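# would you be able to build a 3D model of this:
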Amino acid sequence: MDGRRARLMSPFILMGEKLRGGPLKPWRPGVEDILVIPEFMITAAMTAFPQSRLGVFVQNPFAFQEAHAESMERGLDIRERADWFLGVSQICLDQFELLNIQTGHHLPVSMKPEDFPFREEKERLITYMPRKRSAEARQIVDTLERRGKLKGYRIQELDNMPRLNVSDHLQRSQFFISLLRMESIGFPAAEAMAAGCIVVGYTGLGGREYFTPETGIPVTEDDTLGLVHALEAAVAEYAAAPARLDAIRRHASAVVNANYNSDTFETALLKIWRELDAA
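Coordinates of the predicted model:
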């Protein structure tokens, strides 16, 4: 549940809990307790628990930036209250540096690349996920089909589809259009890379830690025509001389599998836990 939706739903969730179990009993954290809070709730937490120790889990650096600005307007500075911060990506660490946070830790999350195995043989298929940019996605598809430069490729939307089906489509896709937007990391492009797609499109900013010219074809954020041109050029190049793009997609799959697997996540989590426990 994203931050805005969580804020809207919280009163109804609490009401449901009260109806199911009777009046909610007040809870007060002990002196040694540390409340771990998501980044969008820092103002509420500092207000509700002014004496409690806090730890902040930052999954969305953009929400964190807004929440921090809001709390500062109220005279509350999470940097003075939190014992530590956890960030799931490099852009979260960048936000920590921007705010001069010295107690930040990197907890790299996993998108389980083993669920998206690399496939060498592909179909003339271009896939995309429209969730973050639905209007732009429609425009891109309409433009590509109207211009007629896709050399027999068909375009398919991946939406409201079970994970297993998404994996199957990505394994069959030669190209994937990345429509990431304001991401902490953004895993649709990583999933496509793991499966062996040539990824063309936006990094969503946070995706820059894995989506580079060495692993795909990144396009300037929000440059819709630039994305169309880049995809058409990639299709033409692959038809004429596929070796460079094949090398890129193999390298991309290796990078994603090396950096976002479950073992990497578990190792980092245990290391951070030991560090925090010893502090």
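
# use CA for all of it now, contacts and neighbours both
Fine.

# skip the chain neighbours and tell me the closest residue to the residue sitting nearest the centre point of the chain.
For the chain, the residue whose C-alpha lies nearest the mean C-alpha position (C-alpha atoms, centre = their mean) is G186; its distance is 2.7 Å. Spatially, and ignoring its direct neighbours in sequence, G186 is nearest to G207 (5.7 Å; C-alpha to C-alpha, 6 or more residues apart in numbering).

# assumed that neighbour was part of a helix.
Yes: using DSSP: H, G, I helix; E, B strand; the rest coil, the assignment for G207 is a helix.

# counting neighbours, what do you get for it?
By the measure other C-alpha atoms under 10 Å, the count of residues near G207 is 25.

# so how far is E97 from Q65?
Plainly put, Q65 is 12 Å away from E97 if you go by C-alpha to C-alpha, to the nearest Å.

# an error on my part: the question was meant for D222.
26 Å.

# who has more neighbours out of these two?
Per other C-alpha under 10 Å, whichever of D222 and E97 has more neighbours is D222, with 16 against 12.

# helix, strand or coil: sort out the more buried one for me.
Following three-state DSSP, the label given to D222 is coil.

# alongside the first, I'd like the structure of this one:
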Amino acid sequence: MTIIYAAPEVPVPVGGVRVLARHVELLVEAGHDAVLWCPTPGYRFPFFDCAGPMLSGTEIEVSADDLLVLPEVGIKPGAEPAPGARKVIFNQNHFHMFATWDSDAEYPGWDPAPSVWAVSGESAAVLSRLVPSLPVELVPNSVDTALFRPGDRREWTVAVMPRKRPQEYALLKRLLGADSRVSVRELTGATEHEVARVLGETSVFVALGDHESFGLPVAEALASGCHVVGYPAGGGAELFTAPGTFEVPDARPLLLVEEIVRVLGAPDERVRAASRAWIEERHTREVTREALLKAVDVALARPGSAARATHPMAAMMEFAAKRGVGARA
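Below you'll find the predicted structure:
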């Protein structure tokens, strides 16, 4: 029995791909046979290290005992990737659920019907309402707290990931740049290790998520001891209950800048420690592993048969193009 995760080949930092790879690593550590499936032989992601086994090919054979895990962004009506196979839709963002689905037909219309996995309480609740006939399991995201941790020094700087709100960041960059007290560290195209180093040193992380189901950079910033100022953006609401988070009304750049400057000028080391402890209680590898193994057991109890599976890369590329992410052909 092999658990096969279909992954898109993206050349730019995308947190959801790292989550797929981390699931494979956790399952292998737990004794399962699990692989990350990419179409291109020898493909490696340029922005993080993938320690788990890889599988390549546009099409593969899936046995009756296998479990195929598919991202929500590669699902199109009338294009089931592996008819008859046992499948899971790993939905990392409920806002993306219908990005490549242009039909009023029942979703996803597969036989046998798949299980669904979610990454946050908000996302699980939305998905349970959207697909009440399918089992929805919550598998919370994990943070590598050995990598994302406070550094040896803490600088009076502000870290920003502008990718999801480039137009708003253009305003923020000017507004923050007009204040001599603020130094901005822009995290664009950075590797996982580079991001961890900056978050471990900086004082405030600006949450510029957009229509999130969770918001992994916010969790990593909290684990690194950063104060977080910005937008919950939907599913990130639970993260903004953590110590050291400061919510600002969506798309209010002046209010956001004012709050950044206020928090930057009032650091609290006790709160930084509490932020990290909050993450360590809820989003460690151990917490994720326990939930993932339970979700796998539920999925494996459902029916499945041998099938030929086609990698949903084309639909993933269609989604990436719409989002301006860019994917490797």
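
# OK, contacts around the residue nearest to G186 of the first structure?
With contact set as C-alpha atoms under 8 Å, 6 or more residues apart in numbering, G207 of the first structure has these partners: L180, E183, S184, I185, G186, F187.

# which residues of the stretch 1-150 of the first structure fall in helices?
Ranges of helices in the stretch 1-150 of the first structure, per DSSP state H, counting those that start in this stretch, are 3-21, 42-48, 61-73, 78-81, 90-98, 134-147.

# which stretches of the second structure form strands?
With strands called from DSSP state E, the second structure shows them at 2-6, 33-38, 54-56, 59-62, 67-71, 87-90, 115-118, 136-138, 158-160, 184-186, 204-207, 227-230, 245-247, 307-310.

# select, out of these, the one closest to T288 of the second structure.
The closest of the strands of the second structure to T288 of the second structure is strand 136-138. By C-alpha to C-alpha, the value is 9.5 Å.

# how far apart are that closest one and its match in the first structure?
When the first structure is superposed, strand 136-138 of the second structure averages 0.7 Å from its matched positions, counting by mean C-alpha distance after the TM-score superposition for the first structure.

# packing partners for that strand?
Contacts defined by 3 or more C-alpha pairs under 8 Å, 6 or more residues apart in numbering; DSSP states H and E place strand 136-138 of the second structure against strand 115-118, helix 121-130, helix 285-300.

# list the helices and strands the shortest one packs on?
On a contact count with 3+ C-alpha pairs under 8 Å, 6+ apart, strand 115-118 of the second structure meets strand 87-90, helix 121-130, strand 136-138.

# can you redo the ones you listed as TSV with distance to A309 of the second structure?
Listed next are those as TSV, based on distance: least, C-alpha to C-alpha, whole Å:
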stretch	distance to A309 of the second structure
strand 87-90	11
helix 121-130	25
strand 136-138	23
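
# return the most buried member of these.
Comparing these by mean neighbour count (mean count of other C-alpha atoms under 10 Å), strand 87-90 ranks first with a mean of 24.

# what's the mean distance for that one versus the first structure?
Strand 87-90 of the second structure sits 2.5 Å off on average (mean C-alpha distance after the TM-score superposition for the first structure).

# can you list contacts of that strand?
With C-alpha under 8 Å, 6+ apart, strand 87-90 of the second structure has contacts from 67-72, 113-118, 299, 304.

# how about 6 Å then?
L67, L68, V69, L70, P71, E72, P114, S115, V116, W117 (C-alpha atoms under 6 Å, 6 or more residues apart in numbering).

# before we move on, back to that, so which of the helices and strands packed on strand 115-118 of the second structure gets nearest P162 of the second structure?
P162 of the second structure sits nearest to helix 121-130 of all those, at 23.2 Å, using C-alpha to C-alpha.

# map D83 of the first structure onto the second structure.
Structural alignment (TM-score structural alignment) places D83 of the first structure against P114 in the second structure.

# and the helices and strands packed on strand 136-138 of the second structure: which comes nearest D104 of the second structure?
D104 of the second structure lies closest, by C-alpha to C-alpha, to one member of these: helix 121-130, at 12.7 Å.

# hmm, back to that, what's the most distant pair in the contacts of strand 87-90 of the second structure?
L67 and E72 (15.7 Å).

# now which residue in the first structure aligns to P150 of the second structure?
So P150 of the second structure corresponds to F118, using TM-score structural alignment.

# hang on, its match packs against M193?
No: in this structure, F118 of the first structure is not within contact of M193 by C-alpha atoms under 6 Å, at 8.1 Å.

# which of the two has more neighbours?
Each of F118 of the first structure and M193 has its neighbours counted (other C-alpha under 10 Å); M193 has more, 34 against 23.

# quick check: the residue mapped onto the more buried one from the second structure vs L172 of the second structure, distance?
Aligned by TM-score structural alignment, M193 of the first structure pairs with L222 of the second structure. Applying C-alpha to C-alpha, the value for L222 of the second structure to L172 of the second structure is 22 Å.

# one more: K76 of the second structure?
Applying C-alpha to C-alpha, the value for K76 of the second structure to L172 of the second structure is 37 Å.

# go on, G84 of the second structure?
In this view, G84 of the second structure and L172 of the second structure are 50 Å apart by C-alpha to C-alpha.

# with A295 of the second structure instead?
41 Å.

# and for stretch 56-76 of the second structure, what are the contacting residues?
For stretch 56-76 of the second structure, the external contacting residues (C-alpha under 6 Å, 6+ apart) are 1-6, 37-41, 86-91, 97, 100-101, 304-312, 315-316.

# check the offset of it from the chain's centre.
19 Å (C-alpha atoms, centre = their mean, to the nearest Å).

# for the aligned partner of E266 of the first structure in the second structure, which non-adjacent residue is spatially closest?
When the second structure is aligned by TM-score structural alignment, the residue opposite E266 of the first structure is R289. Closest residue in space to R289 of the second structure, ignoring its immediate chain neighbours: L26 at 6.1 Å, by C-alpha to C-alpha, 6+ apart.
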